[in-house]
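K.L.:
below: sequence and its predicted model.
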Amino acid sequence: MSIKYTQEHEWVRIDDLQAAVVGITVHAQDALGDVVFVDLPEVGKSYGQGEVAGVVESVKAAADIYMPLTGEVVEVNESLRNDPSLANSDPLDTGWFFKIRVADASQLDALLDAAAYDAFTQNA
């Protein structure tokens, strides 16, 4: 299992070569504050890397959720839809947003590992 990060503050966890789980980072949820609503993508819809796939709204702001890798949405987190605060209380586990079938695994090479993401957020 490998986790990579985007400069737009999404994380993607590769569970196997065909599936990836996507969510927002701890840094993102800290910046947003209390999450009150999520607009999750439609299952079966395909997105290119970097395309807007959803929206997260908090008491402070709204932010787009970008697709970290090209792929098709195969599942959304209904628990998050029903309880958006999971994005705050457990952003790296139960607060995941959606799962995708990865179309091009080579795109992982352009994403940040944990050390690079930490350095990026320190300089942001």
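P.N.:
In hand now; what should we look at? The structure presented is a predicted model; accordingly, all values stated were derived computationally and were not measured.

K.L.:
please count neighbours and contacts with C-alpha atoms only from this point.
P.N.:
OK.

K.L.:
quick one: which helix or strand includes the residue nearest the centre of the chain?
P.N.:
The centroid of the chain falls nearest to Gly23 when counting by C-alpha atoms, centre = their mean (2.7 Å). Here Gly23, judged by DSSP states H and E, is contained in strand 19-24.

K.L.:
who does that strand touch, helix- and strand-wise?
P.N.:
Identification of packing neighbours for strand 19-24 by 3 or more C-alpha pairs under 8 Å, 6 or more residues apart in numbering; DSSP states H and E yields strand 10-14, strand 98-102.

K.L.:
which one of those lies closest to Lys60?
P.N.:
Across the helices and strands packed on strand 19-24, Lys60 has its closest neighbour in strand 10-14 (18.5 Å, C-alpha to C-alpha).

K.L.:
picking that back up, now distance to Asn88 too, for the helices and strands packed on strand 19-24, in JSON lines please.
P.N.:
Formatted as JSON lines, the helices and strands packed on strand 19-24 follow (distance: least, C-alpha to C-alpha, whole Å):
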{"stretch": "strand 10-14", "distance to Asn88": "14"}
{"stretch": "strand 98-102", "distance to Asn88": "16"}
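
K.L.:
next up, a second structure to put side by side with the first:
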Amino acid sequence: MTTKYTEDHEWITVEGDIATVGITVHAQDALGDVVFVDLPEVGKTFDQKEVAGVVESVKAAADVYMPISGQIVEVNEALRDDPALANTDPLAAGWFFKVKLSDASQVDALMDATAYDELLKNS
């Protein structure tokens, strides 16, 4: 299982042709206490970098961008019921949605952990 990151602070893990997507620890730290998430519809197809959802906190609202192109196959209903999971466990229980990859080569262009850490240091 490989984890990659976007410049917009989403993470993605890929297993076979299914990817799980969520927001990074940095993103949830910047947002503060998450109070609402708007998740995409199962079955909907998105292009890479298209807005796929919204996360709202007591401080701000932010778009959740699609790290790769594909079709939504599952959303995290537990997150819809308890948006604070995005704060308490952003890299596991706080995942947002799962997507069936339409172009697996897009994953290769995303940042690994080292490159993402460099992005954070330089921003």
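P.N.:
All right, it came through fine. Fair warning: this is a prediction, and the values are worked out from it, not measured in the lab.

K.L.:
re earlier: and the helix or strand following the strand holding Gly23 of the first structure, which stretch of the second structure?
P.N.:
Downstream of strand 19-24 of the first structure, the first helix or strand assigned by DSSP H and E is helix 26-32. Under TM-score structural alignment, the alignment places helix 26-32 of the first structure onto residues 25-31 of the second structure.

K.L.:
show me where the second structure has its strands.
P.N.:
2-5, 10-15, 18-23, 34-38, 45-46, 51-57, 61-65, 70-75, 97-101 (DSSP state E).

K.L.:
on that earlier part again, check the mean deviation of the match of helix 26-32 of the first structure from the first structure.
P.N.:
Compared with the first structure after fitting, stretch 25-31 of the second structure deviates on average by 0.3 Å (mean C-alpha distance after the TM-score superposition for the first structure).

K.L.:
show me which residues of that stretch are buried.
P.N.:
25, 27-28, 31 (16 or more other C-alpha atoms under 10 Å).

K.L.:
would you list the helices and strands packed on strand 19-24 of the first structure in TSV and tack on mean neighbour count and distance to Asp64 of the first structure?
P.N.:
Shown next, in TSV, are those (neighbours: other C-alpha atoms under 10 Å; distance: least, C-alpha to C-alpha, whole Å):
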stretch	mean neighbour count	distance to Asp64 of the first structure
strand 10-14	22	10
strand 98-102	24	14
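
K.L.:
report how many residues lie close to Asp82 of the second structure.
P.N.:
15 (other C-alpha atoms under 10 Å).

K.L.:
run through who's touching the biggest helix by length in the second structure.
P.N.:
In the second structure, taking DSSP state H as the definition, the longest helix is helix 113-121. Helix 113-121 of the second structure is contacted from outside by 3-7, using C-alpha atoms under 8 Å, 6 or more residues apart in numbering.

K.L.:
out of those residues, who's the most crowded?
P.N.:
Taking other C-alpha under 10 Å as the neighbour criterion, Tyr5 ranks highest of the contacts of helix 113-121 of the second structure with 25 neighbours.

K.L.:
surely it touches Asp112?
P.N.:
Yes - at 6.2 Å, Tyr5 of the second structure counts as touching Asp112 under the criterion of C-alpha atoms under 8 Å.

K.L.:
report the contact partners of the residue lying farthest from the centre of the first structure.
P.N.:
In the first structure, Asn123 marks the outermost C-alpha relative to the chain mean, sitting 20.8 Å out by C-alpha atoms, centre = their mean. If you count contacts by C-alpha under 8 Å, 6+ apart, Asn123 of the first structure has none.
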